[in-house]
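Enquirer: coords below, sequence missing:
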């Protein structure tokens, strides 16, 4: 038995990649160290937002199989690493899972295999970390096997751009590795962009997210002084966005979430400090601004209550939407979590409503969930729209609420408090 592809790490990145490859006719094997994940997938159960149980069941019927048996990796022509790289205590990526995946492949590497790292990391990881581990097999990169980096660009919940039509950047450690990686991805992705090498491909991903991180921080800081100056920043952005060139609209919010924006730019900043000895000041300032937004929202909430003659202590506050982006269940790095912690620390009684989240914790304690949306809105002393899911009619909810704080700029009533 042989396979065109084995995907190591069957999460938000690996599973959609496996599905798209299969839809284009490739034979795909999934590998994960978590037996519960593998067993659930083999039973047709999905654990990521962009794939339903029916999608996984279709994959299984088409020949996909998840395994925890690393020996099966040797049957694949291409191995793609899609494992997590969380932020380490030092501020860089924790490469524990990447190293483990590389060792797993090295034990099962065969001549001619293409190995691609997709996990987000700092420039130089593919060549300095992954390559030496793989070469312990006795095979040499660029000759005995081929090595490349291709940054993941998964945007959970995006209904316009998915794996097949989001351009794929690839950079190999040799020109032949780049060619082979481009040919592989070209079998199931519409557009493949060849970078000069692995470091350029690694840095491209960090530049994408750093660009967003810094521009979000810009409008978040503007939100603070525009509020003090009685300027409607949302109207300002709308007006500025009418310029057909030289401007891209970014919007303020209660903080940034997900794996990419609050984490990836730190990899670049950490790498610059570690290797060059000086700070990447734009990134560090952006991180400072964005990280303080939940506390700023809590402070604004306290002022809203104070102006109504109410104390924060004992006030009933309802948070609407606790995921990091709308219309999905993903809570990774959601700003709702530090916001709830801050409100609770100030003495508020916090509850939440989210159509995608049945259980939510902050500071290790469960936050009570409201199932009656309109009833909870009417009863709360203050409602804070943290995430605007499509299920919410924000203007209607604002009309029902005693006080409504819109952190997403979607309401129209003059009586609504907006970020």
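Expert: Yep, that arrived. Because the structure is a prediction, the values reported are computed rather than measured.

Enquirer: drop to CA atoms for contacts and neighbour counts, all remaining ones
Expert: Fine.

Enquirer: Tell me which residues touch the closest residue in space to residue 46 that isn't next to it in sequence, please.
Expert: Nearest residue to residue 46, sequence neighbours excluded (Cα to Cα, 6 or more residues apart in numbering): residue 53, at 5.0 Å. By Cα atoms under 8 Å, 6 or more residues apart in numbering, the residues touching residue 53 are 44-46.

Enquirer: any idea how far residue 53 lies from residue 242?
Expert: Note on residue 53: its distance to residue 242, by Cα to Cα, to the nearest Å, is 42 Å.

Enquirer: Likewise for residue 28?
Expert: Taken as Cα to Cα, the span from residue 28 to residue 242 is 46 Å.

Enquirer: So these two - more neighbours on which side?
Expert: Just comparing residue 28 and residue 242: by other Cα atoms under 10 Å the higher neighbour count belongs to residue 28, 27 against 11.

Enquirer: Report how many residues lie close to residue 105.
Expert: Residues contacting residue 105 under the criterion other Cα under 10 Å number 23.

Enquirer: structure B:
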């Protein structure tokens, strides 16, 4: 039986490598659609939790794990790749310390796949990367298996579009960009993803698909940078940028609202623009607009620290050195526990460097998890918000506007509040001693 027929008849086994915010929801979606699934991860703790029926991300409920139990196996044994008909790569693509692409996870995974690959297998990359990665990095590494590309190994690219915390969309309902390397691979991509998600959108090549994904995230990055800069400008004019955006958003065409904040977080928007700027340099093309947006967004935590220092100076003449700062929310966005690239961690570092004593509350993050950066704060525990009393801190800084936070209670602490998310005003609470930043 050919691979295309196995995919069409749902008799194929799907391997998903990397069981994080992208891979685990995809594995569950593939199992729900009728495929047998093997989920691979190097983290034995994740595998143990999945076998115990306990999810570690919000997008997958424990009930999802129990419902798909007969169809799913979880393992750290990558030799089982040999039994898979489809292998999907969902591993991180971070930046180096010099803000250049770090494809080491993709490259290591591709080498592992090549070592165990069987003939008549579709290999798909979902990790966000620069246009050309599938052709120039993935395919040569898979060719080391000795199997012929386009005849025994088929390759495709389909960028992930996960949005942690978004309850309006899930993996199955988000339109899926797909591209195969050649007509046969394209047909296989359509058969596989067409069975897993509701809508597939075919584009001409993996390189185009890679560019689609990076364009989506750059679009968000530059528009967030724009409103962050507008915020700085309007602050000096005594104009509330949130009022401006709310007014502009009533226009039924030609405007899309974006909102300022303390910086960018998550696994895509703070990182992906730098993938394209790096790639563009290979073609002697400058990316001034994209780089400027990155600079503005990267500097927002410094602005928040500056505003907090001003607020403390006015309130007590004390400044940051020796002050107690209560950071509200450390996840990168509301209503999730995801800490990747969270600007709150940069704020914590900057406040600490200025001599402040920093504590935090976050209903989704009871303690700081291991992170590629900020290892100094690993294991630091959140305060119990119910135990906060008047005098517990000198200033409150709202970095992440989780819905589960009692903002009215924060106002009873009797200290200045620096609100980077407009959380207090949005809830109609008194604005006395609240500074929007």
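Expert: Great, that's in hand. Note that the structure is predicted; figures quoted are calculated from it, not measured.

Enquirer: Any idea what the TM-score is?
Expert: Here the TM-score for the pair of chains, by TM-score structural alignment, normalised by the length of structure 1, is 0.94; 416 aligned residues with a Cα RMSD of 1.8 Å.

Enquirer: and residue 169 of structure 1, which of the three is it?
Expert: Assigned with DSSP: H, G, I helix; E, B strand; the rest coil, residue 169 of structure 1 falls in the strand class.

Enquirer: Pretty sure it sits against residue 189.
Expert: No: the pair residue 169 of structure 1 / residue 189 is not scored as a contact, 10.7 Å apart, by Cα atoms under 8 Å.

Enquirer: So if I had to pick from these two, which one is more boxed in?
Expert: It is residue 169, of residue 169 of structure 1 and residue 189, that has more neighbours when counted by other Cα under 10 Å, with 23 against 20.

Enquirer: Counterpart of the more buried one over in structure 2?
Expert: Counting by TM-score structural alignment, residue 169 of structure 1 lines up with residue 177 in structure 2.

Enquirer: ditto for residue 39 of structure 1
Expert: By TM-score structural alignment, residue 39 of structure 1 lines up with residue 48.

Enquirer: ok, its match - how many residues close by?
Expert: Residues near residue 48 of structure 2, counting by other Cα under 10 Å, number 13.

Enquirer: From residue 37 of structure 2, how far out is it?
Expert: According to Cα to Cα, residue 48 of structure 2 stands 16 Å off from residue 37 of structure 2.

Enquirer: Please, where are all the helices along the stretch 1-150 of structure 2?
Expert: For the stretch 1-150 of structure 2, applying DSSP state H, counting those that start in this stretch gives helices covering 3-8, 23-32, 44-51, 62-67, 104-116, 133, 139-143.

Enquirer: nearest to residue 187 of structure 2, of those helices?
Expert: Among these, the nearest to residue 187 of structure 2 by Cα to Cα is helix 3-8 (7.4 Å).

Enquirer: Counterpart of residue 84 of structure 2 over in structure 1?
Expert: So residue 84 of structure 2 corresponds to residue 76, using TM-score structural alignment.

Enquirer: do residue 138 of structure 2 as well
Expert: Taking TM-score structural alignment, residue 138 of structure 2 has residue 130 as its aligned residue in structure 1.

Enquirer: so who does its match touch?
Expert: Contact analysis of residue 130 of structure 1 by Cα under 8 Å, 6+ apart lists 98-99, 102.

Enquirer: do the same with residue 119 of structure 2
Expert: Residue 119 of structure 2 neighbours (Cα under 8 Å, 6+ apart): 147, 152-153.

Enquirer: Leaving out sequence neighbours, find the closest residue to the match of residue 169 of structure 1.
Expert: Spatial nearest neighbour of residue 177 of structure 2, excluding adjacent residues (Cα to Cα, 6+ apart): residue 201 at 4.7 Å.

Enquirer: Tell me the secondary structure of that neighbour, please.
Expert: Relying on three-state DSSP, one would call residue 201 of structure 2 strand.
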